[in-house]
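Student: Okay, predicted coordinates and the sequence, questions at the end:
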Amino acid sequence: MRGIFVTFEGPDGSGKSTIANMVYESLKDKIDIIKTREPGGTKISERIRDIILDTENSEMTDRTEALLYAASRAQHVEEKILPSLERGLTVLCERFVLSSIAYQGYGRGLGEENIETINEFATGGLQPDIVFLFDVGENPSENRKIELGGDRLEVSGEDFHRKVREAYSLLAKRDRFYVIDATKSIDEVFNSCMEILKTKLEVSI
């Protein structure tokens, strides 16, 4: 039986990593499950991640950035995600194609259709079974993160991050995602995710 593919999406500072870790810790002794991230997740994908996020690579073009994300994802899917799903494991992944649509499609202005096209090829058409989209409003935690400095994407400027937030707000209106109010407490956000997973995974939580 094929496993369940669960992704956590949202802008920087929305709590994806915290909640993904909490979900994994809660389920790891009950079901066969792994947790991974994007960009990254495999040796090659992590090396591509380093190139994408290195602040010294300021001359990187937007198209190059989008293609590198897709390349990292292609390796991740073929080497780790798909084999795990085929073995019946539940896969938790921080970010997937939706992030590329928000950050490169909208944030960089490359267009949603273009990003979907290159990622359709990169993933072989693989789609998550469950997408948690964290709605953060104005996201003050992200603003603090930007002010403190960060990787090449995080320091791309407020206008870029505003476009990304607007993209997620637009995407949240589509009915194929589970929109989670990430302005609530960590426990409330965690419980919202677990209630959905309880039904989908058919486990006692």
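Tutor: Everything's here; your move.
Student: Only C-alpha atoms from now on, for both contacts and neighbour counts.
Tutor: Fine.
Student: ok, which stretches of this protein are helices?
Tutor: With DSSP state H, the ranges of helices along the chain come out as 16-27, 43-53, 62-76, 82-86, 97-100, 112-123, 140-147, 158-171, 186-201.
Student: Can you verify my assumption that residue 2 contacts residue 81?
Tutor: No. With contact defined as Cα atoms under 8 Å, residue 2 does not reach residue 81; the gap is 11.5 Å.
Student: Of those two, which one has the most company?
Tutor: Set side by side, residue 2 and residue 81 show more neighbours around residue 81, with 27 against 13, by other Cα atoms under 10 Å.
Student: nearest residue to the more buried one other than its sequence neighbours?
Tutor: In this structure, residue 81 finds its nearest non-sequential neighbour in residue 91, 6.9 Å apart by Cα to Cα, 6 or more residues apart in numbering.
Student: what separates that neighbour from residue 201, distance-wise?
Tutor: Distance, residue 91 to residue 201, using Cα to Cα, to the nearest Å: 12 Å.
Student: structure B:
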Amino acid sequence: MSGKFIVIEGLEGAGKSSAIEVVKQCIEQAGHSLVCTREPGGTPMAEAIREVVKHDWQEHVTTEAELLLMYAARVQLLENVIKPALNEGRWVLGDRHDLSSQAYQGGGRQIPDSLLQNLRAISLKDFKPALTLYLDVDPAIGLQRARGRGELDRIEQSGLEFFTRTRAKYLQLASLDNSIIVIDAMQAMAKVHDDIRQAVTGFLS
């Protein structure tokens, strides 16, 4: 694979949408052809799964069902979009990837790491992003920002304790992997974007 896969991660309200635009500009200015994706989603089947995952069902959605749906959507995107683009020499910029499941389902839902490892081995093999930017925000601040955007979806309604566990897992995973760069998303937006540009420029060089 001659292309590179870069991922933006973060809690709700971390500012992923604007961060993606900054990274997109950096990559395209460097002369690389770019494909943008999101998870869950990115293919017709994966987008349908996204709607199922986010819908506020009138029944209890088990943590196992949520987890399996996430990986079903992810492997569809990986095999149908991400890998083909990378093999063509294009770069891929992802709005979330596997780190989200490790943090949200592993940390937030408290699913054992051993189960997550087995699912990753089945669906992703040894595939991982070349670079991940994790936008770190206090969950209370992030949720306040998310509420300002409108009605929260099922996962966004999971509560402060859930997102506190999710953030802790993100930070733990980032401390163990030098391909994950933590960006302080509680700074002024201009400073956040400057930090993102610096991280991506360093990677590109």
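Tutor: That came through fine. Keep in mind it's a predicted model, so treat the numbers as computed, not measured.
Student: picking up where we left off before, so how far is residue 143 of the first structure from the residue nearest to residue 81 of the first structure?
Tutor: Per Cα to Cα, residue 91 of the first structure is found 30 Å from residue 143 of the first structure.
Student: Neighbour count: the two, which is higher?
Tutor: Between residue 91 of the first structure and residue 143, counted using other Cα under 10 Å, the more crowded position is residue 91 (23 against 16).
Student: Over in the second structure, tell me which residue corresponds to the more buried one.
Tutor: With TM-score structural alignment defining the correspondence, residue 91 of the first structure maps onto residue 92 in the second structure.
Student: who's in contact with its match?
Tutor: Shown in contact with residue 92 of the second structure (Cα atoms under 8 Å, 6 or more residues apart in numbering): 3, 4, 5, 6, 34, 35, 36, 37, 82, 85, 86.
Student: 10 Å - rerun?
Tutor: Residues near residue 92 of the second structure by Cα atoms under 10 Å, 6 or more residues apart in numbering: 3-7, 24, 27, 32-37, 81-83, 85-86, 129.
Student: The helices of the first structure: which one's closest to residue 178 of the first structure?
Tutor: Residue 178 of the first structure sits nearest to helix 186-201 of all the helices of the first structure, at 8.6 Å, using Cα to Cα.
Student: In the second structure, which residues correspond to the closest one?
Tutor: The alignment of helix 186-201 of the first structure onto the second structure (TM-score structural alignment) spans residues 189-204.
Student: Same question for the matching stretch: list its buried residues.
Tutor: For stretch 189-204 of the second structure, the neighbour count (16 or more other Cα atoms under 10 Å) marks 192, 193, 195, 196, 197, 199, 200 as buried.
Student: preserved in the first structure, out of the contacts of residue 92 of the second structure?
Tutor: Shared with the first structure under both residues aligned by TM-score structural alignment, their matches' Cα atoms under 10 Å, the contacts from these are 3-7, 24, 33-37, 81-83, 85-86, 129.
Student: The counterpart of residue 170 of the first structure in the second structure - how many residues pack around it?
Tutor: In the second structure, the residue paired with residue 170 of the first structure is residue 172, using TM-score structural alignment. Residue 172 of the second structure has 13 neighbouring residues, counting by other Cα under 10 Å.
Student: Who are the contact partners of residue 172 of the second structure?
Tutor: Listed by Cα under 10 Å, 6+ apart, the contact set of residue 172 of the second structure reads 103, 107, 166.
Student: Could you provide those residues in CSV, with additional columns for neighbour count?
Tutor: Shown next, in CSV, are the contacts of residue 172 of the second structure (neighbours: other Cα atoms under 10 Å):
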residue, neighbour count
103, 25
107, 23
166, 26
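Student: Closest one to residue 123 of the second structure out of those, please.
Tutor: Using Cα to Cα, the contacts of residue 172 of the second structure come closest to residue 123 of the second structure at residue 103, 17.4 Å.
Student: From residue 66 of the second structure, how far out is that closest one?
Tutor: Between residue 103 of the second structure and residue 66 of the second structure the computed distance is 13 Å (Cα to Cα).
Student: Need the overlap of contacts for those two.
Tutor: residue 109.
Student: what touches both of residue 2 and residue 81 of the first structure?
Tutor: By Cα under 10 Å, 6+ apart, the residues touching both residue 2 of the first structure and residue 81 are 89, 90.
Student: got the contact list for the most centrally placed residue in the second structure?
Tutor: With distances taken as Cα atoms, centre = their mean, residue 96 lies nearest the centre of the second structure, 1.7 Å away. Residue 96 of the second structure sits next to 6-10, 16, 37-40, 74, 132-134 when contact means Cα under 10 Å, 6+ apart.
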